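Trainee: Provided below for reference: sequence and predicted model.
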Amino acid sequence: MSAEVAIVVPQGVAAQGMRKNGKQWHEPKTAFRPKAGNSSFEKRQEERKAMAAVKAKEKEMKDEKEAERQRRIQAIKDKRAKKEEKARYEKLAETMHKKRVERLKRKEKRNKMLKS
């Protein structure tokens, strides 16, 4: 019995022999062609437009996120200021008469409105 080995090569792929340097596990190299990746001006312009649209959308999303963050920060600051003012008036009420504290509150509000 003679054992003949038939090498099956897929169609479209050139049969390669053993590599000279012995590194059969490496991909076979192809010729260096620096101008192979160049594209037309119109194609580059379209890519730039697409990239600009993506950048604009990213900027819009970041601005929305920052606005929401600033809104939350401002709400916290307002809440703290209101709490401090309430505590201040309570401290005044401990030492002064209630009606006098109310008069001071109204007077301070008038001054704040005039300053704004």
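Mentor: That came in fine, so what should we check first?
Trainee: drop to CA atoms for contacts and neighbour counts, all remaining ones
Mentor: OK.
Trainee: tell me the SS of residue 29?
Mentor: coil (DSSP: H, G, I helix; E, B strand; the rest coil).
Trainee: contacting residues around it?
Mentor: Counting by Cα atoms under 8 Å, 6 or more residues apart in numbering, residue 29 makes contact with nothing.
Trainee: another one to put next to it:
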Amino acid sequence: MSADVQTQVAPAAQAAVVKGMRVNGKQWHASKTAFRPRSGQDTYAQRTSKRTALAATKAKEKELKDEKEANRQRRIESIRTKRAAKEERERYQKMEEKMHKKRVERLKRREKRNKMIKS
């Protein structure tokens, strides 16, 4: 019976360990623990899973960026083609003011043929 009493008292005594006054007199600071630099490290499996997750997110971000850039380039190209067509129309209008209309039409056809040959 005395052995049972001792086993019950011992855990209670460990839980309520009373520390005396600190030697340096700074009782308001938390007491320091041993320095263990490897205590917070992950396992190899955790590190690899983190790497794969990071790679997946980076791939998704790259895909979204590429899609956005493609849309931007498409808009820029459409603007360029519209401007080029507008300049060509204006050039032909200036030519029509100076020359006969049939000659301008003939020059247009000839220029189109030359463009087809070049490309």
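Mentor: Cool, got the structure. Being a predicted model, the structure only gives us computed values, none of them experimental.
Trainee: could I get the TM-score for this pair?
Mentor: After superposition, the two chains reach a TM-score (TM-score structural alignment, normalised by the length of the first structure) of 0.76; 103 aligned residues with a Cα RMSD of 2.5 Å.
Trainee: and the residue most central in space within the first structure, which helix or strand is it part of?
Mentor: For the first structure, the residue sitting closest to the mean C-alpha position, by Cα atoms, centre = their mean, is residue 62 at 6.2 Å. Using DSSP states H and E, residue 62 of the first structure sits within helix 41-95.
Trainee: please report how far residue 9 of the second structure lies from residue 19 of the second structure.
Mentor: Distance, residue 9 of the second structure to residue 19 of the second structure, by Cα to Cα, to the nearest Å: 18 Å.
Trainee: so between the two, which is more surrounded?
Mentor: Counted by other Cα atoms under 10 Å, residue 9 of the second structure and residue 19 do not tie: residue 9 has more neighbours, with 10 against 6.
Trainee: contact partners for that one?
Mentor: With Cα under 8 Å, 6+ apart as the criterion, no residue contacts residue 9 of the second structure.
Trainee: what helix or strand is it on?
Mentor: Going by DSSP H and E, residue 9 of the second structure is in helix 2-15.
Trainee: how far does that helix sit from the chain's center?
Mentor: Mean-position distance between helix 2-15 of the second structure and its chain equals 58 Å (Cα atoms, centre = their mean, to the nearest Å).
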